[in-house]
Structure formats: C-alpha cells, structure tokens
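Undergrad: structure here, sequence nowhere to be found:
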C-alpha cells in the first residue's frame, strides 16, 4: 500500500425534517475535514441544530429531486474526496478508519461501494432483498456526478475504477411503520416522474402485475419470509411504492 500526501475529505448530507437523526450523523462525520448540510427548508429543528455546529456549513435549497439536490451539494464541496451520507445512516469507527486510509492510497479507485446493514427499528433485517444492498458513498468529485434522469434511488455516474470497502454502513431507514410508508409513497411519486420521462403508458400490467411481482420477489425469492413479520411489512411497503408509482403516473398523464 503506497500512501500519498494529506488528502482532505468533504462529507455531504441532504436533509428534510431530520431532527431525530442530525446530531448522530454529524457526530459520525466529525472526522471529515469539511461537513456540508443541504437542508430542504425543514419544518422541524434540523436547520437550527445543524447551524449550531461550528464545524458544519449549512445551506438551504428547495427540493426538486434527489439527483439535483445531491449535485448541488457536490458543487459546494471544497475537496476532491467526497463522503455522501444520508441522515439515517451511521458510520462505525472501523468504517471511519477505513475511509481515512483509503483516500490516502496512491492507487485508490475513483469511487467505492459500501455494503449496508438495513435496520428495522433497532434490529438488523437479514433478508427481504437487503442482504446484497450496496451503494457508492465515497468518491472523487472530479470523477463522478449524479444522473439527473434518475431522480429517486439516484445513480452516481463514475468515470474510472470502482472499489468496495470492507466495513458496512448502518442504515436506520425504518423507524416506524407510518414513517417508512410515507417514505415509500414519496419515492413512488418521484419514480412516476422518471416513468413519464421514459414515456411509459401504465396499464393492467403496471397497476397489478408489477406490484405483485415486487412483493413476491422480495418476500419469497429474496427470502423476506425468513424475516418474519418485519419481512412482510418491508416487502409490502416496497410493493406499495411500485403501485403508487403507476397510479401517480396515471394521474399525471390524465392532466396532460
């Protein structure tokens, strides 16, 4: 392993009504050289809390979609190395140390996947499609940007080699049933915009077969059944998101 001169790291977080998460995620990011929070005019105390940290830069921008929000955050970063974390994600000390080592390697890749452990309330979800979950969270700014046509579950377009970190990111996505349900409904409505761009014309297949397949795939093929009641809830709500996507698309098309 060949090390190079000091490399600086910028940590980015986009937020909306994250007062229950913001202190914990900022504590996890304290090892970064620069921390920037982009808040979408939260209705709770998120902006106030983040602004109280002397080592955190805070900006506000109206939310249009996730890809645009993330690209805007990238434009504010001062450093080459970017760590993009969601407010409900947590970094273990081992992951923090691994990141600090990786960015100082001369032969470092342009970006790195992180595997994620999905937490259902305070317990790890072992299956339900999440067992292979991975996402790019560490990358060089000059080698990456978010695809503006993927406005939810946004895709990072990377130029160059992509590596994989050993330590897992902890994902506290599910806090309560209603919270996760509203999140899935929002994602479904945003995905409808993607389908509109693809000129999708929803029909029986989209309204019934797609949601049904989503549920059965995660619950049976991806072993959600082994997660018990938790697995059923997650698989159902993910299928609901697919149903909402095409119902929303139908509404949008009927107005045009």
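TA: That came in fine, so what should we check first? Quick caveat, the model's predicted, so the values are computed rather than measured.

Undergrad: for the rest of this, base every contact and every neighbour count on C-alpha atoms.
TA: OK.

Undergrad: for this structure, longest strand please?
TA: strand 111-120 (DSSP state E).

Undergrad: check which helices and strands that one sits against.
TA: The criterion is 3 or more C-alpha pairs under 8 Å, 6 or more residues apart in numbering; DSSP states H and E, and the helices and strands that strand 111-120 contacts are strand 134-140, strand 162-164, strand 169-174.

Undergrad: quick one, strands of the stretch 1-150 of the chain?
TA: Remark: strands assigned in the stretch 1-150 of the chain by DSSP state E, counting those that start in this stretch are 9-15, 34-39, 56-60, 81-84, 89-90, 111-120, 123-124, 134-140, 144-146.

Undergrad: mind giving me a markdown table with those and columns for mean neighbour count?
TA: What follows is those, written out as a markdown table (neighbours: other C-alpha atoms under 10 Å):
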| stretch | mean neighbour count |
| --- | --- |
| strand 9-15 | 24 |
| strand 34-39 | 23 |
| strand 56-60 | 17 |
| strand 81-84 | 22 |
| strand 89-90 | 21 |
| strand 111-120 | 22 |
| strand 123-124 | 13 |
| strand 134-140 | 21 |
| strand 144-146 | 19 |
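
Undergrad: possible to save the ones you listed as TSV with distance to residue 153?
TA: Formatted as TSV, the strands of the stretch 1-150 of the chain follow (distance: least, C-alpha to C-alpha, whole Å):
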stretch	distance to residue 153
strand 9-15	14
strand 34-39	18
strand 56-60	21
strand 81-84	14
strand 89-90	15
strand 111-120	14
strand 123-124	21
strand 134-140	10
strand 144-146	10
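
Undergrad: right, and these - which one's nearest residue 166?
TA: Nearest to residue 166 among the strands of the stretch 1-150 of the chain is strand 111-120; the distance by C-alpha to C-alpha comes to 7.6 Å.

Undergrad: distance from the closest one to the middle of the chain?
TA: The chain centroid and the centroid of strand 111-120 are separated by 10 Å under C-alpha atoms, centre = their mean, to the nearest Å.

Undergrad: for stretch 6-17, same thing?
TA: With C-alpha atoms, centre = their mean, you get 13 Å for stretch 6-17.

Undergrad: ok, stretch 35-45 next?
TA: Averaged over its C-alpha atoms, stretch 35-45 has a centre that lies 16 Å from its chain's centre (C-alpha atoms, centre = their mean).

Undergrad: second one coming, line it up with the first:
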C-alpha cells in the first residue's frame, strides 16, 4: 500500500463507452483510479485512458465477479470504492465517502444505497430500493466468489448508510426492454450452468420458483401499486426464474417429468388469493377490511 493513498476507486467495464465517462468523472475525488476491462470492442479503453493510466485487461467470462477480484487486487488504497461502469457517485455521496475514509472507525465495509433508473425512471419498489450494495470497504476485507451474482465474503464489521437519495449510487440500469431481455438471456445461461451442478429440474420447482418470485415482487415489495413499469418488472423478474429452470432442463438433457403439477398450481392459486385479500385489508374501508380478513384467512 502506498503512503497517503487513502481511497482507490476500481471500475469493471465491458463495452461501456456510453456510460463510462460520466462514471469516471463522478469519482474525481479518488486518490487512485483503476479500470479493469473485459475485452471491450468499443471505445471503452480509450475513454478510460483519458482518466487514468491504470487500465488493466482481463478475460471476459460474461459477468463481473472475477473482474472485481482482479480490480481489488490492483488497488493501493487503504479504502476501496467499487463502481460499475453504468453508475455514478453524486456530489453529496462523494463528500460522505471522503468523510468516512478520513474518520477513525472499526467498520470494515459500508453498504451504500443504490438508485436504479430502469426504463427511464427511478424504481422504488419491486425490491429495487434501497438496494444496498457493499461498495466501500477496507483493503483486504471483501472478496467475491467467481460466480455470477455471488454474495461477497466480508471480514469484519459492516454498516449501512441511510436510505437517502442524496447518499445513493446512481445506477443507469436497463434503459429498454430489449436491453433487459438481452441481459436476461446472457445471465440466465450463466446462472443455469452454475445451478445445474447442484439442483435437479422438476415441474414442481419450475412453478414454485416462478410463483415465489412473482408474488414477492408484486406484493411483499409493492410492485402491484407501482404502475405499469413495476408490474412489468415483477413479471420480467419472475420470468428470469422460469428461463433459468428451462436452461437447466436443457443442460440436463431435457428429461421428462411425469409428476402432476396440479398441487403446485393449487398452491399458486391459494397464495395469490391470500395476497389479494391482504392487499384489500390495507386499502379498503372498515367493513370491507373485515370481509377481506376472512378471505385472507381462508385463502379464497
């Protein structure tokens, strides 16, 4: 670690020419900037070199976790701020980060809220807010497994910043439905490859995973009240589980499963009835609430 090197920012990239410049401009306060590029074919590397000489190439495996670990290993700072190429650090969050790294504490890793811009708007429901991410941490305390969407391994005490928009990473996430579908296709292939080593494919599992994801996004996480965008996202993300199951089935050789699926569909119907009734108990007037409480109990 270099003397007086307090904060390193590390960024992973793959064909990020459209968003990278804003991302790098937003972390001008860093003592060190490292970009790890996964074989980009656009102007990503040229843009990165305008901001730093620390541009490292790594193999593109289709997802970011291996590149994150390589980027972390290259950092010289006492603290590391991890940023994706489609993210930005606001002025207020940047000031907060500078304060945190300059203050003595026993915290090893801070979880930062993330503001996801999806299909043109900030999405505050369906599990997309506050979307805490472990992005600011002391060197040597956080690593990722080389698996897609893996949870980080954290050594030490953690803390969270408040769920405040001014302290959130700005994430320019899916800009179009086509982009979402393209990434879904890529990520589900990788996820299915990893999951196929551990889990069998069944008709019951296909229905169960779709049901759980859809009802969680719609009701537990408020998508049902969020308008078209949020309801759409709830179904799209449930479809992610559906496609993962389908690709695992293909990897397994498309085995036949003759077991009946009616029991899982009955569960789907029962749980949907429960959540619809639960929604009414929170939205309707007093007498209607009593009616819906009975229906919720009976799941009809």
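TA: Perfect, I can see it now. If you're wondering where the values come from, they're calculated on a predicted model, not measured in any experiment.

Undergrad: circling back to that earlier point, for residue 83 of the first structure, which of the helices and strands packed on strand 111-120 of the first structure is the nearest?
TA: Distance to residue 83 of the first structure, taken as C-alpha to C-alpha, is lowest for strand 134-140 among those, at 4.6 Å.

Undergrad: compared with the second structure, how much does that closest one deviate?
TA: After superposition onto the second structure, strand 134-140 of the first structure sits on average 0.6 Å from its aligned residues (mean C-alpha distance after the TM-score superposition for the first structure).

Undergrad: which bit of the second structure covers that strand?
TA: Applying TM-score structural alignment, one finds that strand 134-140 of the first structure aligns to the residue range 132-138 of the second structure.

Undergrad: how about stretch 93-100 of the first structure?
TA: Here stretch 93-100 of the first structure aligns to the second structure at residues 91-98, judged by TM-score structural alignment.

Undergrad: what sits up against that stretch?
TA: Defining contact as C-alpha atoms under 8 Å, 6 or more residues apart in numbering, one finds that stretch 91-98 of the second structure is touched by 26-27, 29, 166-169.

Undergrad: corresponding residues in the second structure for the longest strand of the first structure?
TA: Per the alignment by TM-score structural alignment, strand 111-120 of the first structure matches residues 109-118 in the second structure.

Undergrad: for the matching stretch, which outside residues touch it?
TA: Around stretch 109-118 of the second structure, the neighbours that count as contacts under C-alpha under 8 Å, 6+ apart are 122-124, 128-138, 141-142, 154, 156-165, 167-176.

Undergrad: swap the cut-off to 6 Å and go again
TA: Outside of stretch 109-118 of the second structure, the residues within contact range by C-alpha atoms under 6 Å, 6 or more residues apart in numbering are 122, 130-134, 136-137, 158-161, 163, 168-175.

Undergrad: which among those residues end up buried?
TA: Members of the contacts of stretch 109-118 of the second structure that pass the buried threshold by neighbour count (16 or more other C-alpha atoms under 10 Å) are listed as 122, 130-134, 136-137, 163, 168-174.

Undergrad: which of those residues sits closest to residue 10 of the second structure?
TA: For these, with residue 10 of the second structure as the reference and C-alpha to C-alpha as the criterion, the closest is residue 136, at 10.5 Å.

Undergrad: residues contacting the nearest residue to that closest one once chain neighbours are set aside?
TA: Nearest non-adjacent residue to residue 136 of the second structure, counting by C-alpha to C-alpha, 6 or more residues apart in numbering: residue 81, 4.6 Å away. Remark: with contacts taken as C-alpha under 6 Å, 6+ apart, residue 81 of the second structure is in contact with 9, 135-136.

Undergrad: confirm residue 247 of the first structure sits in a strand?
TA: No - in this structure, residue 247 of the first structure is helix, not part of a strand, as judged by DSSP: H, G, I helix; E, B strand; the rest coil.

Undergrad: for the residue nearest the centre of the first structure, give its distance to residue 15 of the first structure.
TA: The centroid of the first structure falls nearest to residue 86 when counting by C-alpha atoms, centre = their mean (5.7 Å). Counting by C-alpha to C-alpha, to the nearest Å, the gap from residue 86 of the first structure to residue 15 of the first structure is 8 Å.

Undergrad: residues near the closest residue in space to residue 208 of the first structure that isn't next to it in sequence, how many?
TA: Taking C-alpha to C-alpha, 6+ apart as the measure, residue 208 of the first structure lies nearest to residue 243, with 7.4 Å between them; neighbours along the chain are not counted. Residue 243 of the first structure sits with 22 neighbouring residues when counted by other C-alpha atoms under 10 Å.

Undergrad: same check on residue 201 of the first structure?
TA: Neighbouring residues of residue 201 of the first structure were enumerated by other C-alpha under 10 Å; the total is 12.

Undergrad: so what corresponds to it in the second structure?
TA: Under the alignment (TM-score structural alignment), residue 201 of the first structure pairs with residue 200 of the second structure.

Undergrad: distance of its match from residue 251 of the second structure?
TA: Residue 200 of the second structure sits 11 Å away from residue 251 of the second structure, taking C-alpha to C-alpha as the criterion.

Undergrad: just the helices in the second structure please.
TA: Taking DSSP state H to define them, one finds helices in the second structure at 20-25, 44-49, 65-74, 91-102, 177-195, 203-215, 227-251, 262-283, 286-298.

Undergrad: where in the first structure does the third one fall?
TA: Just to be clear, that refers to helix 65-74 of the second structure. The counterpart of helix 65-74 of the second structure in the first structure, using TM-score structural alignment, spans residues 67-76.

Undergrad: the matching stretch vs the second structure, average offset?
TA: Relative to the second structure, stretch 67-76 of the first structure is 1.4 Å off (mean C-alpha distance after the TM-score superposition for the first structure).

Undergrad: and residue 233 of the first structure, what pairs with it in the second structure?
TA: Taking TM-score structural alignment as the criterion, the aligned counterpart of residue 233 of the first structure in the second structure is residue 232.

Undergrad: just give me the neighbour total for its match.
TA: 17.

Undergrad: next: residue 152 of the second structure.
TA: Residue neighbour count, defined by other C-alpha under 10 Å, stands at 14 for residue 152 of the second structure.

Undergrad: and it, what does it touch?
TA: With contact set as C-alpha under 6 Å, 6+ apart, residue 152 of the second structure has these partners: 143-144.
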